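Colleague: model this:
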Amino acid sequence: MIMANIIKSLYNIRMLDELAEKRTVIHSIHPLMKVMTTLAYLITTVSYDKYAVSSLLPLVFYPVVIIVLAEIPPVPIVKMALAATPFLIGIGILNPLFHHEPAIILSGIQISEGWISFLSIMIKGIFNILAALILIATTGMTGIASALRMLRIPRVFVLQLLLTYRYISVLAEEAVRIWEAYMLRTPGRKAIAFKTWVPCVGRMLMGAYGRARRVYQAMALRGFHGEYNPGDVKGMNTVDFAYCIGWVTFFVLVRYLNFSAQIGAAILGVMK
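Modeller: As a prediction, this is how the structure comes out:
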């Protein structure tokens, strides 16, 4: 089960890298504008009140539109975002225990403020994770790194982010190699024995370190001396600025106009 999760994670990383190579209208937007738009989306999402639920829902429009325009397969991306739900549950699961005040009554069932805040945490977390995954899938880590350097983020942090992202795949590939070698030498077993976990983990880390060292030596031979060089980065044009300004305007309108309440009131008015 653990190895299956590692293989799945490795596949997801490679899938994001492959999606970043697409040529769509979203992929052609300048990386800096996409990073700025994503930051504005994250700030807007977390700025909501801890009991906000319905007012958050219009924000789903952003990831849905980007997924469609960027031709990203929705099911894998949504599954990757939902994989983080155990962490979100761990963050908010205690809220219902400490906040017992009744918030709403739905079909005769009283729902406390704790459950409302818990649901709000889940929605905010999933939206933010989905936005981050979409950014990687439409920009790539190289593009994100170049945008961060344009924002004057210190070089050491950008390099750490970029190399950590690459090193995760190296570590995962080494884990897969050890798993396959162990299974070939112990036919009939479905998992690695507990007593061999320590040497296997040690071998995995040493193997990943060796591969990472060879990668660094190859980079050094090609002229790498600690300075991140994004290569040729295209200049920004009117479409790039319009993309960022348009989305930021939408986020501000959604944040302060409460479209959900207005739509609900309109529906109730028509039903009457």
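Colleague: C-alpha from now on. contacts and neighbour counts both.
Modeller: OK.
Colleague: packing partners for the helix ranked longest in the chain?
Modeller: The helix that spans the most residues within the chain, counting by DSSP state H, is helix 113-150. Using 3 or more C-alpha pairs under 8 Å, 6 or more residues apart in numbering; DSSP states H and E, the elements in contact with helix 113-150 are helix 2-19, helix 31-46, helix 61-69, helix 74-82, helix 85-92, helix 95-98, strand 102-106, helix 155-185.
Colleague: right, so those: which one is the most enclosed?
Modeller: helix 31-46 (a mean of 20; mean count of other C-alpha atoms under 10 Å).
Colleague: of the helices and strands packed on helix 113-150, give the one that comes closest to Val233.
Modeller: Smallest distance to Val233 across the helices and strands packed on helix 113-150 (C-alpha to C-alpha): 9.1 Å, for helix 31-46.
Colleague: off-centre distance for the closest one?
Modeller: Centroid separation between helix 31-46 and its chain, computed with C-alpha atoms, centre = their mean, to the nearest Å, is 13 Å.
Colleague: next up, for comparison:
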Amino acid sequence: MNIEQVTAQVRKEIHCVLPAGDRSSLAILVLFILFVVSVPKNNLPAVIAYGAFPLFFIISAGLPLRPVMKRMMLISPFLLFMAAGNIYFDRLPVFTAGSIAITGGMISGSVIVAKALVTLAAVLVFSFCVPFHRFGNALRGFGVPEVFITQLQLVYRYSFLLVPEARSLQKARDLRSFGNRGKDLFTTAKLIGSLLVRTTARAERIYMAMTARGFRNNLSAEHTSPFTAKDGAAVATALFCLTAVWLLFRV
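Modeller: Have a look, this model is predicted:
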């Protein structure tokens, strides 16, 4: 079961209702990410406080924790790799906890990991509650160019075809090799190039099939919903709460 099927299954199992429209929810998500990213590198309590927002929404909306945690675990090795650089370059002790010296790199590295996890949790909550075609309509409401939205929707839709192609290439390599033969860097580079050629050829066939069926560079015929007073109140309330947390935990 791929990521698209898991996400669709999660949407069937839950009834997530956003407090406002898609456009206002997207605006709140962008504001939340900006506030979290703007937290100073040594202010870990502020990031933890912002992490309460997606956690509260996950619990109140009844979202399953397993898919959210699974996606966070997939990206955790990259986060730990980024945090390891801070630990290595900033080794100046800030304070001691018993016999352990806490360095500035440990604090800033923890803040980096916490920021990434908090923002990723917010994006996952939004993606579980808002299907991708509605996300495209929300972008249209903000005046994003149609060509960018169409390209984004096509990449999202057909990116799941890349995984079966890569698995078939890997299976063919394993059947034709013994031990560690065929798994060196140069062979892997050739496989990646072959995967690129295959996906490009399939993309051309898909585009010709879509054109034959009346595709005219627009994937959605839905009209964007107007920005109501309820949406404005939701954005204003979220901005007030985010600003209050920022002022409360300001260093």
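Colleague: tally of neighbours for Ser55 of the first structure?
Modeller: Ser55 of the first structure has 19 neighbours, counted by other C-alpha atoms under 10 Å.
Colleague: residue in the second structure matching it?
Modeller: Residue correspondence to the second structure (TM-score structural alignment): Ser55 of the first structure is matched to Ala46.
Colleague: quick one: residues contacting the spatially closest residue to its match that is not a sequence neighbour.
Modeller: Spatial nearest neighbour of Ala46 of the second structure, excluding adjacent residues (C-alpha to C-alpha, 6 or more residues apart in numbering): Phe249 at 5.4 Å. Residues near Phe249 of the second structure by C-alpha atoms under 8 Å, 6 or more residues apart in numbering: 43, 45-46.
Colleague: over to Leu26 of the second structure?
Modeller: Leu26 of the second structure touches 126, 135, 138, counting by C-alpha under 8 Å, 6+ apart.
Colleague: from Phe148 of the second structure, how far out is the first one?
Modeller: What that stands for is Phe126 of the second structure. Using C-alpha to C-alpha, to the nearest Å, we find Phe126 of the second structure at a distance of 20 Å from Phe148 of the second structure.
Colleague: do the last one as well
Modeller: Between Ala138 of the second structure and Phe148 of the second structure the computed distance is 13 Å (C-alpha to C-alpha).
Colleague: repeat that for the second one.
Modeller: Relative to Phe148 of the second structure, Phe135 of the second structure is positioned 13 Å away (C-alpha to C-alpha).
Colleague: can you check His133 of the second structure too?
Modeller: Noted for His133 of the second structure: a distance of 13 Å to Phe148 of the second structure, by C-alpha to C-alpha.
Colleague: please name the nearest non-neighbouring residue to Ala208 of the first structure.
Modeller: Per C-alpha to C-alpha, 6+ apart, closest to Ala208 of the first structure is Leu171, 5.3 Å.
Colleague: residues touching the counterpart of Ala83 of the first structure in the second structure, list them.
Modeller: In the second structure, Ala83 of the first structure lines up with Leu74, judged by TM-score structural alignment. With contacts taken as C-alpha under 8 Å, 6+ apart, Leu74 of the second structure has no neighbouring residues.
Colleague: same check on Ala236 of the second structure?
Modeller: So Ala236 of the second structure contacts nothing (C-alpha under 8 Å, 6+ apart).
Colleague: tell me the SS of it?
Modeller: Under DSSP: H, G, I helix; E, B strand; the rest coil, Ala236 of the second structure falls in the helix class.
Colleague: map Ser120 of the first structure across to the second structure for me.
Modeller: Going residue by residue (TM-score structural alignment), Ser120 of the first structure aligns to Val111.
Colleague: how about the contacts made by the closest residue to its match other than its chain neighbours?
Modeller: Nearest non-adjacent residue to Val111 of the second structure, counting by C-alpha to C-alpha, 6+ apart: Leu44, 5.4 Å away. By C-alpha under 8 Å, 6+ apart, Leu44 of the second structure lies in contact with 107, 110-111, 114.
Colleague: re the thing from before, if you map the contacts of Phe249 of the second structure onto the first structure, which are still there?
Modeller: Retained in the first structure: Ala46, out of these (criterion both residues aligned by TM-score structural alignment, their matches' C-alpha atoms under 8 Å).
Colleague: of the contacts of Phe249 of the second structure, which belong to helices?
Modeller: Checked against DSSP H, the contacts of Phe249 of the second structure include these in helices: 45-46.
Colleague: Val25 of the first structure against Val68, yeah?
Modeller: No - Val25 of the first structure lies out of contact with Val68 (C-alpha atoms under 8 Å); the separation is 10.6 Å.
Colleague: could you give the number of residues near Gly51 of the second structure?
Modeller: 19.
Colleague: ok, it to Val111 of the second structure distance?
Modeller: Distance from Gly51 of the second structure to Val111 of the second structure, by C-alpha to C-alpha: 12 Å.
Colleague: also Leu175 of the second structure?
Modeller: Distance of Leu175 of the second structure to Val111 of the second structure, computed by C-alpha to C-alpha: 45 Å.
Colleague: what of Gly105 of the second structure?
Modeller: In terms of C-alpha to C-alpha, Gly105 of the second structure sits 10 Å off from Val111 of the second structure.
Colleague: now the angle from the longest helix of the first structure to helix 2-19?
Modeller: Angle, helix 113-150 of the first structure to helix 2-19, by axes from the mean of the first three to the mean of the last three C-alpha atoms, to 10 degrees: 50 degrees.
Colleague: mean per-residue distance, helix 113-150 of the first structure versus the second structure.
Modeller: Taken over the aligned residues, the distance from helix 113-150 of the first structure to the second structure averages 1.3 Å (mean C-alpha distance after the TM-score superposition for the first structure).
Colleague: translate Ser220 of the second structure into the numbering of the first structure.
Modeller: Looks like Ser220 of the second structure aligns to Asn229 there (TM-score structural alignment).
Colleague: to clarify, my last question referred to Phe56 of the second structure.
Modeller: Superposed on the first structure with TM-score structural alignment, Phe56 of the second structure falls opposite Val65.
Colleague: what about its match, distance to Lys34 of the first structure?
Modeller: With C-alpha to C-alpha as the criterion, Val65 of the first structure and Lys34 of the first structure are 14 Å apart.
Colleague: now Gly207 of the first structure
Modeller: In terms of C-alpha to C-alpha, Gly207 of the first structure sits 36 Å off from Lys34 of the first structure.
Colleague: could you do Tyr48 of the first structure as well?
Modeller: Here Tyr48 of the first structure is placed at a distance of 22 Å from Lys34 of the first structure (C-alpha to C-alpha).
Colleague: what is the equivalent residue in the first structure for the residue nearest to Ala46 of the second structure?
Modeller: Under TM-score structural alignment, Phe249 of the second structure pairs with Asn258 in the first structure.
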